[in-house]
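Q: Need coordinates for the following:
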Amino acid sequence: MNTLQCGGVDAAARSVRIAARSLSRAGLVHAYGHVSVRLDADTFLVCPPVPMGLVPAGVPCTRVPVRGQLPAGVLGEVRLHQSVYARRADVGAVCRIQSPQVMALSALRRVPRARHGFGCYLAPRVALWDDVQLLRDTAAADALADELGDGAAIVMRGNGAVVVGSSIERAVVLSWYLEDAARVELEVHRAGAADSAPVIPDDEAARRAVWSGGIAERMWAHLTAADPESAP
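A: Model (predicted):
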């Protein structure tokens, strides 16, 4: 799936709005959070600076440069998106989420490990940003993007996570997978089995993390089914 190729900037903006509201309906964001989609090597679109569940249908999204000053009215943490896009040509979308299981696990300075199928999509590692401060300057955003490396997600201690994907659909799906992996990880810890419960080896996780068979498409359809701008 590549929304931009399918319909240009208007389609990309629609996908951002749908993603924003869908992340909210799934409980992965609340009053805080943001999502963006890459337009080209130099620019991306980010959702309006309002609670994501309240993004109106048809409202414009803001075009942001990958490098340079943020446009007026754009949230300061969108520098995170800039830093990721600048480092990762493979990233087509970025989700900044505040999901409850990820948040609880992060307070323990823990990240999900590949203990079930969905967790395999985040292997070989979910990075940890061990700092509770908000990231509102370029130096901190760059440091977080460096820590993310070539991974799909970085958990921020007491502050949610950043999830990336090759498309906005995959970034949203991976955000849901991260939350489910955090749920499983917390249950393993509650059972006192954090050190004894099996972790899926990297090679097995890579074989399990397939996208064929409509994996992303079906989850995207599930998450966006109630959206006013989703396709019939």
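Q: For the rest of this, base every contact and every neighbour count on C-alpha atoms.
A: OK.
Q: Figure out how far stretch 35-46 is from the centre of its chain.
A: In terms of Cα atoms, centre = their mean, to the nearest Å, the centre of stretch 35-46 is set 14 Å apart from its chain centre.
Q: mind listing what's buried in that stretch?
A: Using 16 or more other Cα atoms under 10 Å as the burial criterion, the residues of stretch 35-46 that qualify are 35-39, 43-46.
Q: Give me the contacts around it.
A: Stretch 35-46 is contacted by residues 4, 9, 12-13, 16, 19-20, 34, 47, 61-67, 81, 85, 89, 91-96, 167-168 when judged by Cα atoms under 8 Å, 6 or more residues apart in numbering.
Q: now do 7 Å
A: 4, 12-13, 16, 20, 47, 61-66, 92-96, 168 (Cα atoms under 7 Å, 6 or more residues apart in numbering).
Q: Before we compare anything, build this one as well:
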Amino acid sequence: MTMKDLAPLREQQRQLRLAARGLARGVLVHAYGHCSVRLSVDEFLVCAPQPMGTIAPGQDGSVVPVRGELPDGVLGEVRIHQAVYARRGEIGAICRIMPPQTGLLGLLRRTPRPRHGFGAYFAPQPAFWDDPRLLRDTPQAERLAAQLDGGKAIVMRANGAVVLGTDLVEALALSWFLEEAARVEVALMQMGQDGDHTLLSPAETLARQVTTGRVYERMWEYLTAGDPELLPA
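A: Purely as a prediction, here's the structure:
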């Protein structure tokens, strides 16, 4: 591999670190969680296996095959990433997150419905995985990817969520959108106002699924603001 070939990989490593620390900054992960970005049809890059907020500038992740055994040191749940990338060719990035309000809803076997703008992106609602066990084998990962079907997020009972995007910018933004949708759902439940009367109509939902105007990009900038790899040298 030449230096010219390495340049894009270095930038993808940097973007992955930015996303990882952005997830931590947004309180979407804690000690657990991971994110990845597709490199090609056959490979993807996953962040270092440690608390994402502690990933240091310049600390590289691992290249992982879409199909096959995980490299040494890669977390077992990265099989979820393998299964999704293998099934969904349009997906370019994945965030495995532990968002608190989303997790709370998951304990009730609920996922947020489209009640405001952020919830509209997952209409009619995120998929649900009704199994609290850690997901560390290929058959389970493949079943989860099938359960996700064509959606952008799946909530795992007592075990966080998985969010997909065409790239890291979208995946990071949608991770925040999911948790904000869950926060609104929980708040309405507390007020006893979580019935159909607070749902967006189908037309309103469609109208709010806006991606122009740098919607995802601005959330990326918000969550990565002040990152050490964006500060002047």
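Q: Secondary structure added to the buried residues of stretch 35-46 of structure 1, as JSON lines?
A: Converted to JSON lines, the buried residues of stretch 35-46 of structure 1 look like this (DSSP: H, G, I helix; E, B strand; the rest coil):
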{"residue": "35", "secondary structure": "strand"}
{"residue": "36", "secondary structure": "strand"}
{"residue": "37", "secondary structure": "strand"}
{"residue": "38", "secondary structure": "strand"}
{"residue": "39", "secondary structure": "coil"}
{"residue": "43", "secondary structure": "strand"}
{"residue": "44", "secondary structure": "strand"}
{"residue": "45", "secondary structure": "strand"}
{"residue": "46", "secondary structure": "strand"}
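Q: Specify which member of these is nearest to residue 186 of structure 1.
A: residue 35 (25.9 Å; Cα to Cα).
Q: if you skip the residues just before and after it, what's nearest to the closest one?
A: Leaving aside its sequence neighbours, residue 35 of structure 1 sits nearest to residue 95 (Cα to Cα, 6 or more residues apart in numbering; 4.5 Å).
Q: Pull the number of nearby residues for that neighbour.
A: 29 (other Cα atoms under 10 Å).
Q: in the helix or strand hosting residue 79 of structure 2, what's buried?
A: Per DSSP states H and E: residue 79 of structure 2 is located in helix 79-87. Across helix 79-87 of structure 2, burial judged by 16+ other Cα under 10 Å covers 79-87.
Q: Closest to residue 190 of structure 2 out of these?
A: Nearest member of the buried residues of helix 79-87 of structure 2 to residue 190 of structure 2, counting by Cα to Cα, is residue 80, at 33.2 Å.
Q: tell me the helices in structure 1, going along the chain?
A: For structure 1, applying DSSP state H gives helices covering 3-25, 79-87, 100-106, 138-148, 168-190, 202-208, 215-224.
Q: Including distance to residue 123 of structure 1, could the ones you listed go into CSV?
A: Output for these, formatted as CSV (distance: least, Cα to Cα, whole Å):
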stretch, distance to residue 123 of structure 1
helix 3-25, 22
helix 79-87, 19
helix 100-106, 16
helix 138-148, 13
helix 168-190, 11
helix 202-208, 7
helix 215-224, 17
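Q: Need the counterpart of residue 75 of structure 1 in structure 2.
A: Here residue 75 of structure 1 is matched to residue 75 in structure 2, going by TM-score structural alignment.
Q: burial count for that match?
A: What residue 75 of structure 2 shows, counting by other Cα under 10 Å, is a neighbour count of 17.
Q: For the spatially closest residue to it that is not a sequence neighbour, grab the count of nearby residues.
A: Distance criterion Cα to Cα, 6+ apart; nearest residue to residue 75 of structure 2, sequence neighbours excluded, is residue 49 at 6.4 Å. Close neighbours of residue 49 of structure 2, defined as other Cα under 10 Å, add up to 17.
Q: residues making contact with stretch 162-177 of structure 1?
A: Contacts for stretch 162-177 of structure 1 (Cα under 7 Å, 6+ apart): 1-2, 19, 37, 90-97, 118-119, 152-155, 216, 219-220.
Q: should've said stretch 214-226 of structure 2
A: By Cα under 7 Å, 6+ apart, stretch 214-226 of structure 2 touches 18, 22, 25-26, 169-170, 172-173.
Q: Which of those residues has the largest number of neighbours?
A: residue 172 (31 neighbours).
Q: Would you check how far apart that one and residue 71 of structure 2 are?
A: Residue 172 of structure 2 sits at a distance of 25 Å from residue 71 of structure 2 (criterion: Cα to Cα, to the nearest Å).
Q: now the residue nearest to residue 75 of structure 2: how far from residue 74 of structure 2?
A: 7 Å.
Q: what does residue 42 of structure 2 give?
A: On the measure of Cα to Cα, residue 42 of structure 2 and residue 74 of structure 2 end up 17 Å apart.
Q: swap in residue 166 of structure 2?
A: From residue 166 of structure 2 over to residue 74 of structure 2 (counting by Cα to Cα), the distance is 23 Å.
Q: got it, and residue 164 of structure 2?
A: 20 Å.
Q: can you check residue 127 of structure 2 too?
A: From residue 127 of structure 2 to residue 74 of structure 2 the distance is 26 Å (Cα to Cα).
Q: now do residue 186 of structure 2
A: 34 Å.
Q: swap in residue 135 of structure 2?
A: 14 Å.
Q: Ok, residue 114 of structure 2 next?
A: Here the distance between residue 114 of structure 2 and residue 74 of structure 2 works out to 35 Å (Cα to Cα).
Q: ok, for residue 107 of structure 1, nearest residue in space, not its chain neighbours?
A: residue 158 (5.2 Å).
Q: Pretty sure that neighbour sits against residue 103.
A: Yes: with contact defined as Cα atoms under 7 Å, residue 158 of structure 1 and residue 103 form a contacting pair (5.7 Å).
Q: So the two - more neighbours on which side?
A: Set residue 158 of structure 1 next to residue 103 and count neighbours by other Cα under 10 Å: residue 103 wins out with 23 against 20.
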